[in-house]
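In: Next input, structure requested:
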Amino acid sequence: MDTQPEYSQDQAAAMLGSDPSLLIVDDDGPFLRRLARAMEMRGFSVETAESVAEGIAKSKARPPKYAVCDLRLGDGNGLDVIQAIRENREDTKVIVLTGYGNIATAVTAVKLGALDYLAKPADADDIFHALTQRPGEKADVPENPMSADRVRWEHIQRVYEMCERNVSETARRLNMHRRTLQRILAKRAPK
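Out: Model (predicted):
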């Protein structure tokens, strides 16, 4: 992870505004500490949480202006933390980080108010840009579009989420054998 900020302290402060509070929720301790240090160097006032319960408690005690939340945490889903943040402060800019990205969860995160959805390991500058992007700014077009295998996997994941993670119902809707679907779901996403 890049720890040297791309902007000077004055530039970063101007981009962050008067409330630089940032809540980072991730159960990977070393990554959490590195990201917290990198974001402090960029002018944020950082609080950290390593679980859904801790993230919800901190978002209620002091709702942050900015938040970075891992999707899969040891005690649950990071989307619960986003929902709690939204209940306590509507103007929070939220970024979702995950090592298990799929379109269905990205759509859910955006519906809950997340600005962006970044794959781990995310660079500190990428996270800073995502948090400070102005309304109407568009992200750069990816250089490498998804492969056909990835598109298929994303479709299966979307249907699986729509069926509320019911394997039998998902297999029926996709017209595939249940065991085949279970094997596909057990694998990591293709590149």
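
In: use CA for all of it now, contacts and neighbours both
Out: Fine.

In: what ranges do the strands span in this protein?
Out: For the chain, applying DSSP state E gives strands covering 21-25, 45-49, 66-70, 72-73, 76-77, 93-98, 114-119.

In: Dump those into TSV; add mean neighbour count as well.
Out: Shown next, in TSV, are the strands of the chain (neighbours: other Cα atoms under 10 Å):
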stretch	mean neighbour count
strand 21-25	24
strand 45-49	19
strand 66-70	26
strand 72-73	18
strand 76-77	14
strand 93-98	24
strand 114-119	20
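
In: compare with the first, here's sequence two:
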Amino acid sequence: MSTIEDLLAADPSLLLVDDDAAFLTRLERAMARRGFEVRIAGTVAAGLAAVSERPPAYAVVDLRLEDGNGLDVVSALHQKRPEARAVVLTGYGNIATAVTAVKLGAMDYLSKPADADDVINALLATGEDKPEPPENPMSADRVRWEHIQRVYELCDRNVSETARRLNMHRRTLQRILAKRAPR
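Out: The predicted structure is shown next:
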């Protein structure tokens, strides 16, 4: 297998698109230390502009951004540079969006929080070898908690509406919301 340096020798350009500034900064530093030439964007519009200006060889794009859907950036990148390798990151993973991301040209679909090694493994994996499973995947309890939090936010933090949509008793939901996130 080739080393990261060998794979990046041809074109190390990487576009990171995420509206979480702290996460974006950490990932930018980590990827730059690993040899990528990193550009960042905090919105779909900025991501589309970066793709239009100079399509990168690699991209890591958050699915849900404040001004739209990150899949628009993946689609634009695939149209401008079909051989580009993109990975979609999200805190709200589901099968339908994973399938859509792959159809639009993404190489992989990772759940947040993903570390730089997980991202590199996904970006550089070839069709023959699958990336290694993450060292510390989210527990089933954490995935459940993330889903409940997402629905709660989508219901404008209305406990009764969230409980109804999740088919759960309101008091049970209140207890879950009062606890800390599981690991």
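
In: thinking again about what came up before, can you add distance to residue 137 of structure 1 and give the strands of structure 1 back as a markdown table?
Out: Output for those, formatted as a markdown table (distance: least, Cα to Cα, whole Å):
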| stretch | distance to residue 137 of structure 1 |
| --- | --- |
| strand 21-25 | 21 |
| strand 45-49 | 25 |
| strand 66-70 | 18 |
| strand 72-73 | 28 |
| strand 76-77 | 28 |
| strand 93-98 | 14 |
| strand 114-119 | 11 |
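
In: report the longest helix in structure 2, please.
Out: helix 140-154 (DSSP state H).

In: now the angle between strand 106-111 and that one, please.
Out: Interaxial angle, helix 140-154 of structure 2 versus strand 106-111 (axes from the mean of the first three to the mean of the last three Cα atoms, to 10 degrees): 90 degrees.

In: Would you mark the buried spots in helix 140-154 of structure 2?
Out: Neighbour counts over helix 140-154 of structure 2 (16 or more other Cα atoms under 10 Å) mark 143, 145-152 as buried.

In: how near is the alignment partner in structure 1 of residue 9 of structure 2 to residue 66 of structure 1?
Out: In structure 1, the residue equivalent to residue 9 of structure 2 is residue 17, according to TM-score structural alignment. Note on residue 17 of structure 1: its distance to residue 66 of structure 1, by Cα to Cα, to the nearest Å, is 11 Å.

In: before we move on, what about residue 136 of structure 1?
Out: Distance from residue 136 of structure 1 to residue 66 of structure 1, by Cα to Cα: 18 Å.

In: now do residue 20 of structure 1
Out: When residue 20 of structure 1 is compared with residue 66 of structure 1 (using Cα to Cα), they lie 7 Å apart.

In: tell me the contacts of the aligned partner of residue 121 of structure 2 in structure 1?
Out: Using TM-score structural alignment, the equivalent of residue 121 of structure 2 in structure 1 is residue 129. Taking Cα atoms under 8 Å, 6 or more residues apart in numbering, we find residue 129 of structure 1 in contact with no residue.

In: returning to that earlier point: neighbours around the match of residue 9 of structure 2, how many?
Out: Using other Cα atoms under 10 Å, residue 17 of structure 1 has 10 other residues around it.

In: Quick one: residues contacting residue 40 of structure 2.
Out: 15-17, 24, 28, 47.

In: ugh, wrong one, residue 31 of structure 2
Out: Contacts of residue 31 of structure 2 by Cα under 8 Å, 6+ apart are 38, 116.

In: Quick check: the aligned residue for it in structure 1?
Out: So residue 31 of structure 2 corresponds to residue 39, using TM-score structural alignment.

In: Next: residue 64 of structure 2.
Out: Under TM-score structural alignment, residue 64 of structure 2 pairs with residue 72 in structure 1.

In: show me what contacts the residue nearest to the spatial centre of structure 1?
Out: In structure 1, the C-alpha nearest the mean C-alpha coordinate belongs to residue 96, at 1.2 Å (Cα atoms, centre = their mean). Contact analysis of residue 96 of structure 1 by Cα under 8 Å, 6+ apart lists 68-71, 109, 114, 116-118.

In: quick one: it and residue 68 of structure 1, what's the gap?
Out: The value you get for residue 96 of structure 1 to residue 68 of structure 1, if Cα to Cα is used, is 6 Å.

In: How about residue 11 of structure 1?
Out: Taking Cα to Cα, one finds residue 11 of structure 1 at 21 Å from residue 68 of structure 1.

In: do the same with residue 110 of structure 1
Out: Distance from residue 110 of structure 1 to residue 68 of structure 1, by Cα to Cα: 13 Å.

In: ok, back up a step: where's the match of residue 31 of structure 2 relative to residue 61 of structure 1, distance?
Out: For residue 39 of structure 1, the distance to residue 61 of structure 1 - Cα to Cα - is 21 Å.

In: Same question for residue 100 of structure 1.
Out: 29 Å.
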